[in-house]
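My questions concern the predicted model and sequence given below.
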Amino acid sequence: MDTTTDFPQKTEAPLFTRADAISYGLKDRELRAKFRKVIHGIYTISEADVTHELRCRAAAMTLPADAIISGRSAATLLGVPLAGPNDPVEVLVGGTNYMNRRFGLRAWARKSADDEHVPWDGIRLATPTRAAFDVLARNAPSFGIANCDAMLHAGLVNEDELAHFIATRRYYGVRKAQRAFELLDRRSESIPESVLRVTLVEGGLSPTPQVEVYDERGFVARVDLAFEERKVAVEYDGAWHANPEQQRHDRRRRKRLQKGGWTIIVVTADHLYGKPKETVSEVRQALRRRE
């Protein structure tokens, strides 16, 4: 069997079902050894680059026609890459047969209205507003808010339309979405930055995102989060900050901020996700020292 041509090629990589493979004479052990599982029951060639879109197209081959790709998966298909190649496809289904029991799927049995989805690859794709609702309603608060912030920042979702959607629905999770909506901020420029902001807010603090700082020479920096009255800046250092050129840039801007009287707290992923209470405590102590 020519694995690159025998199956219909709907995407950049061929997708085929286990039943297809068996009909071509493959045994299950050969299928597992020579091909890559994309989601439950759907395979591709071993050399394929498994993107999240490919996972979504694989899901479309096995889900019922009324299933709806939503949440972070829908956002990714709509141009805001929130779901990675290893993330499960997030879907709404009409019954319980697909509820989180299949490899590669994260499914919710939830209702939807006809104006909340459009046709997509044989199934349905949630509208941006419906996808944003599911992001808020189906995830932990900081994670849901951070991902929805990204959708707002990219212009995929209109804040007023999302507010109206939440206010006029009686879906499961609407109260959770309402609470999360109050903490949304389109100014956040990255998911970790949003998580950091929500962590501080939940700790009783009120930082302002993306504050521009100037001195007598002009623009100094735009800091991730700031307490302007006390000149305390909180910044997230992601993996890109390990780049030597970026490190030199960071040192120059932070030295200039400190010269202007600012206290700078740098938060790494380890502290943000592993020690959130310590992060809040460090910021609170810095604010007290500036009273």
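Arrived safely, thanks for sending.

all contacts plus neighbour counts: C-alpha atoms, from now on.
Noted.

so what does the host helix or strand of Arg57 touch, helix or strand wise?
Element membership for Arg57 (DSSP states H and E) is helix 52-62. If contacts are counted by 3 or more C-alpha pairs under 8 Å, 6 or more residues apart in numbering; DSSP states H and E, helix 52-62 sits against strand 35-39, strand 42-45, helix 71-77, strand 89-93.

buried stuff in it?
52-61 (16 or more other C-alpha atoms under 10 Å).

ok, residues contacting it?
11, 13, 15, 38-39, 41-42, 69, 73, 76-77, 83-89, 104-105, 121-123 (C-alpha atoms under 8 Å, 6 or more residues apart in numbering).

Name the SS class of Pro119, please.
Assigned by DSSP: H, G, I helix; E, B strand; the rest coil, the conformation of Pro119 is strand.

Grab the nearest non-local neighbour of it.
Once flanking residues are discounted, Pro119 sits nearest to Leu125: 6.1 Å by C-alpha to C-alpha, 6 or more residues apart in numbering.

Mind checking what helix or strand follows the helix or strand where the one you found lies in sequence?
Under the criterion of DSSP H and E, Leu125 resides in strand 123-126. Downstream of strand 123-126, the first helix or strand assigned by DSSP H and E is helix 128-137.

If you count contacts, what does that following helix end up packed against?
Packing partners of helix 128-137 (3+ C-alpha pairs under 8 Å, 6+ apart): helix 71-77, helix 141-153, helix 159-168, helix 174-181.

picking up where we left off before, which residues sit against the strand holding Leu125?
60, 63-71, 74, 116-119.

Out of those residues, which is nearest to Leu183?
For those, the closest approach to Leu183 (C-alpha to C-alpha) belongs to Gly71, at 18.2 Å.

ok, now which ones touch the closest one?
90-91, 126, 130-135.

Report all helices and strands that the longest helix along the chain contacts.
Taking DSSP state H as the criterion, the chain has its longest helix at helix 244-259. When contacts are defined as 3+ C-alpha pairs under 8 Å, 6+ apart, helix 244-259 sits against strand 218-227, strand 263-268.

Take this one as well and set it beside the first:
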Amino acid sequence: MSRRRPLPEFFRHAPFSRSRAMADRLPQSRLQCADVEHLGYGLYRDRAAPALTWADVGLDEPPHGQGPGFLRALLESTEGILSHQSAAHLYGIPLPPWLAGGPEGGHDEDDDRWKVQVTGPGMHLRSRREGVAGHRRRLTAGDVVVRHGLTCTSPERTWLDLAALFRVGQEEHLVVAGDHLVKHPWGDGGRRKPISTPARLRDALYQSPRFKGIRLARAALPHVRVGADSPTETIVRLRLVDAGLPEPDLQVHATELASDPYPADLGYREVRIALQYDGKHHLHPEQRAIDARRDAWFARHGWVVIRITAEDLQDDLRDVIWQIKVHLVRLAA
């Protein structure tokens, strides 16, 4: 009995495509051996290969449920790139539940929203691949980048593609996505560089040929701001403006001291009103102690602190809006 030919080193660490195997002169018969798992059309993996997980790159599981290694092989075999929701996942862009929940949440697994989104030059991607939603588009070199080892649309192109997924009146979701891309996220040692900038989003929008969602993108872009650390902060800002209040500033400090340790999520500097959103993590004793010190710091410097909760959002911020208006009237008297 002949000895089985070992798989080349490359194939022992991640899924691979048939085209890659053929290019490395691996015969079709070798792909049918028991140590090779057939993942789908033209995709294989060494059964002993460790699976790279999303947790390894600091991301949650995507709705389509496929791992990074599988996607790498998929893109190689289709010559496409990840786009739309799948690219948004690589950037950590927050999406509404109906677009990011996935079939495990009770949605139809045949719905294109829960599939891997791949953009390529031909429509064959849609018809030949189970679990893949294909998009036909010619992309420029600037539209294509590599993130977490996967080829995908650039942050700016991804934001424009997301505009096609929302309807008129849903601009809020696109503003949330834009705010995420332009924020300076916290990292070890402080704030990191943003994924994109408002100027780059604007250039991508106005240099792009017409596309589905262009009007929504044009409506959302003027509302994108640097400084929102969470989708909730963006939503609160937009709701306050919709209520006829002035637009609050983001990441507001009580003083101008460089050592000022406690920024408020939002606020009105001129009238010294600080707005703090208290999410679930604010229920932990350690965080509550930090919040108490933060609020005391603002109060010591003559600020009014208004704390906002999820219940306030469910009530369209009615009480919060009323409190702000009361303070504004008092200061104007």
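That came through, no problem. Computed from a prediction, not measured in an experiment: that's the story for all the values here.

Could you dump the contacts of Gly71 of structure 1 into TSV with distance to Glu182 of structure 1 and neighbour count added?
Shown next, in TSV, are the contacts of Gly71 of structure 1 (distance: C-alpha to C-alpha, whole Å; neighbours: other C-alpha atoms under 10 Å):
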residue	distance to Glu182 of structure 1	neighbour count
Glu90	24	26
Val91	25	30
Ala126	23	27
Arg130	17	22
Ala131	17	28
Ala132	14	30
Phe133	13	27
Asp134	16	25
Val135	14	27
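
Mind putting the residues you listed into CSV with distance to Arg290 of structure 1?
Shown next, in CSV, are the contacts of Gly71 of structure 1 (distance: C-alpha to C-alpha, whole Å):
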residue, distance to Arg290 of structure 1
Glu90, 45
Val91, 48
Ala126, 48
Arg130, 44
Ala131, 42
Ala132, 38
Phe133, 39
Asp134, 41
Val135, 37
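
what's the helix or strand just after the helix holding Arg57 of structure 1 aligned against in structure 2?
Using DSSP H and E, the helix or strand that follows helix 52-62 of structure 1 in sequence is strand 68-69. Aligned by TM-score structural alignment, strand 68-69 of structure 1 corresponds to residues 81-82 of structure 2.

roughly how far is the matching stretch from the heart of the chain?
The chain centre lies 15 Å from the centre of stretch 81-82 of structure 2; the measure is C-alpha atoms, centre = their mean, to the nearest Å.

ok so, going back, can I get the helices and strands packed on helix 128-137 of structure 1 in JSON lines with distance to Ser46 of structure 1?
Listed next are these as JSON lines, based on distance: least, C-alpha to C-alpha, whole Å:
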{"stretch": "helix 71-77", "distance to Ser46 of structure 1": "23"}
{"stretch": "helix 141-153", "distance to Ser46 of structure 1": "31"}
{"stretch": "helix 159-168", "distance to Ser46 of structure 1": "41"}
{"stretch": "helix 174-181", "distance to Ser46 of structure 1": "40"}
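
Between these, which one is closest to Leu225 of structure 1.
Using C-alpha to C-alpha as the measure, helix 141-153 is the one of those that comes nearest Leu225 of structure 1, at 14.3 Å.

circling back to that earlier point, pipe the helices and strands packed on helix 244-259 of structure 1 into JSON lines and attach distance to Ala33 of structure 1 and mean neighbour count per row.
Output for those, formatted as JSON lines (distance: least, C-alpha to C-alpha, whole Å; neighbours: other C-alpha atoms under 10 Å):
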{"stretch": "strand 218-227", "distance to Ala33 of structure 1": "47", "mean neighbour count": "18"}
{"stretch": "strand 263-268", "distance to Ala33 of structure 1": "39", "mean neighbour count": "18"}
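
now those as TSV including distance to Val234 of structure 1?
Below are these laid out as TSV (distance: least, C-alpha to C-alpha, whole Å):
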stretch	distance to Val234 of structure 1
strand 218-227	5
strand 263-268	5
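
sorry, back to before: can you select the buried ones from the contacts of strand 123-126 of structure 1 in PyMOL?
Here is the PyMOL selection string for the buried members of the contacts of strand 123-126 of structure 1, based on 16+ other C-alpha under 10 Å:
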select buried, resi 60+63+67+68+69+70+71+74+116+117
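
ok, the residue most central in space within structure 2 - contacts?
Centrality entry for structure 2: nearest residue to the mean C-alpha point is Ile93, 0.9 Å, by C-alpha atoms, centre = their mean. Residues in contact with Ile93 of structure 2, defined by C-alpha under 8 Å, 6+ apart, are 177, 180-181.

What of Ile308 of structure 2?
Counting by C-alpha under 8 Å, 6+ apart, Ile308 of structure 2 has contacts 275-278, 320.

Among those, name the ones in helices.
Those of these lying in helices (DSSP H): Val320.

Most neighbours among the contacts of Ile308 of structure 2, which one?
In terms of neighbour count, Leu275 stands highest of those at 27 neighbours, by other C-alpha atoms under 10 Å.

That one contacts Arg307, correct?
Yes - with contacts counted by C-alpha atoms under 8 Å, Leu275 of structure 2 reaches Arg307, the gap being 5.9 Å.

From the chain's centroid, how far away is stretch 10-29 of structure 2?
32 Å.

sorry, back to before: of all the helices and strands packed on helix 52-62 of structure 1, which one comes closest to Thr199 of structure 1?
The nearest among these, by C-alpha to C-alpha, is helix 71-77 at 21.0 Å.

what do we get in structure 1 for Trp297 of structure 2?
Trp297 of structure 2 maps onto Arg256 in structure 1, by TM-score structural alignment.
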